[in-house]
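> Build me a model:
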Amino acid sequence: MLPAARRKKRKLMDNRLPEKVAAYVPESALYTQLQEYERKIDACLLQKQSEVQDALRRPHHIAKKLRLYVYNTHANQEASATSSEPPSWALVIQGKLVEPQAAGAPGQPPNPPVYQPPSQPFTHYIRRITAQLDSEQYSDGEEHVVWEKGQHVRNHKDSFEIRRRGSQDVEVVLQIEVDNQPDRYTLSASLSAVLGLKLATRTTVLHTLWAYIKTHRLQNAQQVSQVDCDAQLSAVFQAKSVKMSSLSGRINPHLRLVEPLALRYTVRVSGASPTHPDSYDIDLEVPAPTMDQATAPLLQHLNTSREVEQLDLRIMTAVRKLHEHKRRRAFFLGFSQSPVDFINALVASQGRDLRYMKGEQGVEYEAMRRSDLFKGKWVEDAVLRHLHKRLAAG
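Coordinates of the predicted model:
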């Protein structure tokens, strides 16, 4: 038996069964198998938990539609002796963010009841607007108009206007470049056939490509950093196998930034003012509202589970009791086999523990008491010297 001072109390969190329990309880092998399954499940849950947390904390975007309205107004087009203002017109481009399911058909009035108020002004979602007027009617820089978001960061508006003097109809070519955050790309025909995407962000393309690789088991079993291309991927990458780290660079030739929306509009200086608007819908992805409040309970549930913790505590308490019963069995079994030797060993063990606690573990009193060393003639002389020193000091 081990000295009491040297015995370390087992931690409550230790849920391993004693080694000899299997000999007494053959069914304990099932518990060991369950522990192995539990370790595998915990590893899988930990991986999935990390993936869920990354997905929840990753910036999300939701699909919207940016509805454009293009129309013009005109003034002072009819000659009047009392009017001193020259004839003029104004081209107006308005935009509103609408839900895809509430977008309806283009061509409706600018303010139907189903619209929801946009979170940002129209020009917030536009990167650049270019207007090219008829060069035969306007020159000296008046025929070319460019609006760039970078020059109007703090001055966003719900509409964009071009005003000119004139009494004739004007042909205008508009190019509207949407500010996608992040940028959206048009996929090549070959890559689009593999992934089933036509327009997507670079991150979406890479995620979809990785999902395609996992679904078709194209990752090399011996070299996990290698992808063995099937017939479709070979046609895209022009290779039978590619490295995982090179996928980001290999998709570059197959991605092209979405081209600006090109529109032709005729400014009419006769008839109703404003004119009936031409409307267009543009697919757009905008950042989703903050999800901190919505995801906090889910993240908390992933991190802690009271029911699982209580079951683990019950298992560990039962295992601790098994360890205690095992020690008691060993104690009584040793006493029943040889009571005298057991008591002598127990007393000796307790004596060692007592000397260890008093700091006298280096002195062997029992050996000194039975030794013939102290039967020599030097003992009497040593005792006299000791008594003389005590009398001299006293």
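
> For the rest of this, base every contact and every neighbour count on C-alpha atoms.
Will do.

> so Glu285 touches Ala63, yeah?
Yes: taking CA atoms under 8 Å as the definition, Glu285 is a contact partner of Ala63 at 4.7 Å.

> Between the two, which is the more surrounded one?
Just comparing Glu285 and Ala63: by other CA atoms under 10 Å the higher neighbour count belongs to Glu285, 20 against 14.

> Select the longest strand from this structure.
The strand spanning the most residues in the chain, taking DSSP state E as the definition, is strand 61-75.

> which residues make contact with it from outside it?
87-100, 103, 110, 267-270, 273-288 (CA atoms under 8 Å, 6 or more residues apart in numbering).

> Please point out which parts of it sit buried.
Buried positions in strand 61-75, judged by neighbour count with 16 or more other CA atoms under 10 Å: 64-75.

> and what of stretch 288-305?
For stretch 288-305, a neighbour-count test (16+ other CA under 10 Å) marks Leu302 as buried.

> which residues are in contact with it?
By CA under 8 Å, 6+ apart, stretch 288-305 touches 49, 53, 56, 59-62.

> quick one: which of those residues is nearest to His216?
Gln49 (24.4 Å; CA to CA).

> Name the nearest residue to that closest one, ignoring sequence neighbours.
Leu302 (6.6 Å; CA to CA, 6 or more residues apart in numbering).

> going on from the helix or strand harbouring that neighbour, what's the next piece of helix or strand?
Per DSSP states H and E: Leu302 is located in helix 292-303. Note on helix 292-303: by DSSP H and E, the next helix or strand toward the C-terminus is helix 306-337.

> still on that earlier bit, could I get the contacts of stretch 288-305 as JSON lines with distance to Val347?
Listed next are these as JSON lines, based on distance: CA to CA, whole Å:
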{"residue": "Gln49", "distance to Val347": "55"}
{"residue": "Gln53", "distance to Val347": "59"}
{"residue": "Leu56", "distance to Val347": "64"}
{"residue": "Pro59", "distance to Val347": "70"}
{"residue": "His60", "distance to Val347": "72"}
{"residue": "His61", "distance to Val347": "76"}
{"residue": "Ile62", "distance to Val347": "78"}
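
> can you pull the contacts of the residue nearest to Thr201 when sequence neighbours are not counted?
Leaving aside its sequence neighbours, Thr201 sits nearest to Arg184 (CA to CA, 6+ apart; 4.4 Å). Contacts for Arg184 (CA under 8 Å, 6+ apart) come out as 199-202, 257-258.

> Proceed likewise with the subsequent sequence, for comparison:
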Amino acid sequence: MEAQKPPMKKRKLTDKNLPSTILSSPAYSVDSRMYQDLLQMERRLDWTMTRKRAEVQDALSRTMTTARTLRIFLSHTVSGQIWQQGGDSSATPAPESGSNINPETGEGIPAWQFKVEGRLLEIPNQRAKDRAPLRKFSTFIKSMVVELDRDPAQYPEGNIVEFSRSSAANTLDGFTIRRRGDTLTKIRVVIHLEQQPEVYKVNPELASILGIKEDTRVGIQQALWNYIKLEGLQDKVDRKTIHADAKLKPIFGQDSIPFTLLPERLMRQLQPPDPIILHYTLNPAQPPPEKPQAYDIEVKIDDAAMRARMNHVTVAVAQESAKELNRMDDEISLLTQSLTQSHLKATFLNSFAADPQGFIQTWLESQSRDLEAILANGQSEGALRMDDLRRSEYFRLPWVDEAVAIQEGMRKAALAARPPGT
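Below you'll find the model as predicted:
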């Protein structure tokens, strides 16, 4: 059994242009011009939408950031202190008080715990479906150093604690440092933030020119390029050459540089950003504060909500719009074809109404010529040829001269080919 052939796809009409006969007709001149203007506007709109869609796709491929607030909490707890055991912290402990100390469990040994915690604050009035899962505090930290101001002779254990994100196995909401002691301790916390994309500190001389102190590499390059265009420092003839004014000359080190060297010279003016430094005083002799100390720091994170909205516009909305536009294009094409057919019918009927006899005669002649072309050597050949021979205009057609020249050439060639004397 032969395999059933798939049905042929219906050819889609895509021609939306009006025929020249309608465009040139005085009766439809106004409407035709309005329709042509609409087509031109549609082409410009399609080009603009294509360009904007390409810009959105390019933006989606880049890192989209937004500024958020990271709140850091510093707090501490204590254990085994004299005031917790009901004693007087100013009094000298009795010799027998050591009998309550358990070195194995740490019970009775004065100690404290210092905590560094962080939380990303949520955006106010944000819808629940737009909220992205909050990142852990440790993901915002590239490295952290906690310095304990204590006497190294009395407390020989590590008074400097370091954390590096590369060495961390899991993400954490906070860090806890446990130490023994009952003396007042000043703590200094140095935090280097993890920014995506990475943020740089601009050299003070260049920062005064561009008006920015810290930004991403792309942002700093864009600011420098805006300054070059604003001051007209690009060479008028060789567009690849940048001239340095009095402010940029100390930074570039020369009067002009090629455009390709701008990123390399710019990187010399960038430095790692300043770390976040927090101070905390821990006094084990007093009860810890009820509320921790809080510090708000601005960080840049990936804007997942904006990326989702832009992706929805480019994918979901674009697909729905494409379907609607295709449907409307099909309708316009069908209406255009119907208008063309109606105009041909109107022209046919108007010609017949103006001169019925002449129209019928012309139409019959046209049909006879078409039939002769189809049948070639058919029955109508002789009648049509005799009818043409009765007309003098028939022998003034352009092809007559060509036919005579060919026939005469063939006759002379035949005479030349005959042997002499025949």
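
> which of the contacts of strand 61-75 of structure 1 are buried?
87-99, 103, 110, 267-269, 274-281, 284-286.

> Next step: those residues restricted to strands.
88-98, 267, 278-281, 284-286.

> Ala54 of structure 2: neighbouring residues, count only.
Ala54 of structure 2: 13 surrounding residues under other CA under 10 Å.

> Need the counterpart of it in structure 1.
The alignment partner of Ala54 of structure 2 in structure 1, by TM-score structural alignment, is Ser50.

> Can you say which two of the contacts of stretch 288-305 of structure 1 are spatially most distant?
Once CA to CA is applied, the contacts of stretch 288-305 of structure 1 give Gln49 and Ile62 as the farthest pair, at 23.5 Å.

> list the ones among the contacts of Arg184 of structure 1 that structure 2 also has?
Retained in structure 2 by both residues aligned by TM-score structural alignment, their matches' CA atoms under 8 Å are the following of the contacts of Arg184 of structure 1: 199-202, 257-258.

> what's the most distant pair in these?
Greatest spatial distance in those: Arg202 and Val258, 12.1 Å, computed using CA to CA.

> Tell me which of these two has more neighbours.
Set Arg202 of structure 1 next to Val258 and count neighbours by other CA under 10 Å: Arg202 wins out with 19 against 16.

> so what's the more buried one up against?
Applying CA under 8 Å, 6+ apart, we find Arg202 of structure 1 in contact with 183-185.

> Pick out whichever of the kept ones among the contacts of Arg184 of structure 1 sits closest to Lys321 of structure 1.
Arg202 (57.8 Å).

> how much space is there between the equivalent of that closest one over in structure 2 and Val78 of structure 2?
Mapped onto structure 2 by TM-score structural alignment, Arg202 of structure 1 lines up with Arg217. Distance, Arg217 of structure 2 to Val78 of structure 2, using CA to CA, to the nearest Å: 45 Å.

> Structure 2: helices as residue ranges?
Along structure 2, counting by DSSP state H, helices occupy 20-23, 29-61, 204-210, 217-231, 249-252, 262-267, 304-312, 318-354, 356-375, 380-389, 398-417.

> Quick one, which of those helices gets closest to Ile160 of structure 2.
Nearest of the helices of structure 2 (CA to CA): helix 204-210, 31.7 Å.

> The closest one against structure 1, how far on average?
Superposed on structure 1, helix 204-210 of structure 2 shows a mean distance to its aligned partners of 5.1 Å (mean CA distance after the TM-score superposition for structure 1).

> what's the spacing between that helix and its chain's center?
Here the centre of helix 204-210 of structure 2 is set off from its chain's centre by 30 Å, with CA atoms, centre = their mean, to the nearest Å.

> Pull out the buried residues from it.
206-207, 210.

> Met144 of structure 2: which of the residues you listed is nearest?
For these, the nearest to Met144 of structure 2 is Ala207 (27.1 Å; CA to CA).

> Just to check, that closest one is in contact with Ala223?
No: using CA under 8 Å, Ala207 of structure 2 makes no contact with Ala223, being 10.2 Å away.

> if I look at the spatially most central residue of structure 1, how far off is Leu299 of structure 1?
By CA atoms, centre = their mean, structure 1 has its centre lying nearest to Asp54, at 1.1 Å. Asp54 of structure 1 sits 11 Å away from Leu299 of structure 1, going by CA to CA.

> again with Asp183 of structure 1
Taking CA to CA, one finds Asp183 of structure 1 at 30 Å from Leu299 of structure 1.

> repeat for Val172 of structure 1
The spacing between Val172 of structure 1 and Leu299 of structure 1, counted by CA to CA, is 54 Å.

> re the thing from before, closest to Ala81 of structure 1 out of the kept ones among the contacts of Arg184 of structure 1?
Nearest member of these to Ala81 of structure 1, counting by CA to CA, is Val258, at 51.2 Å.

> who's in contact with the residue nearest to that closest one when sequence neighbours are not counted?
Leaving aside its chain neighbours, Val258 of structure 1 sits nearest to Tyr185 (5.2 Å; criterion: CA to CA, 6+ apart). When contacts are counted by CA under 8 Å, 6+ apart, Tyr185 of structure 1 touches 199-202, 255-258.

> which among those residues end up buried?
Buried, going by 16+ other CA under 10 Å: 199-202, 255, 258, out of the contacts of Tyr185 of structure 1.

> which of these sit farthest apart?
It's Arg202 and Val258 that sit farthest apart of the buried ones among the contacts of Tyr185 of structure 1, by CA to CA, at 12.1 Å.

> one step back: turn the buried ones among the contacts of Tyr185 of structure 1 into JSON lines, columns for distance to His156 of structure 1.
Below are the buried ones among the contacts of Tyr185 of structure 1 laid out as JSON lines (distance: CA to CA, whole Å):
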{"residue": "Leu199", "distance to His156 of structure 1": "27"}
{"residue": "Ala200", "distance to His156 of structure 1": "26"}
{"residue": "Thr201", "distance to His156 of structure 1": "25"}
{"residue": "Arg202", "distance to His156 of structure 1": "28"}
{"residue": "Leu255", "distance to His156 of structure 1": "30"}
{"residue": "Val258", "distance to His156 of structure 1": "23"}
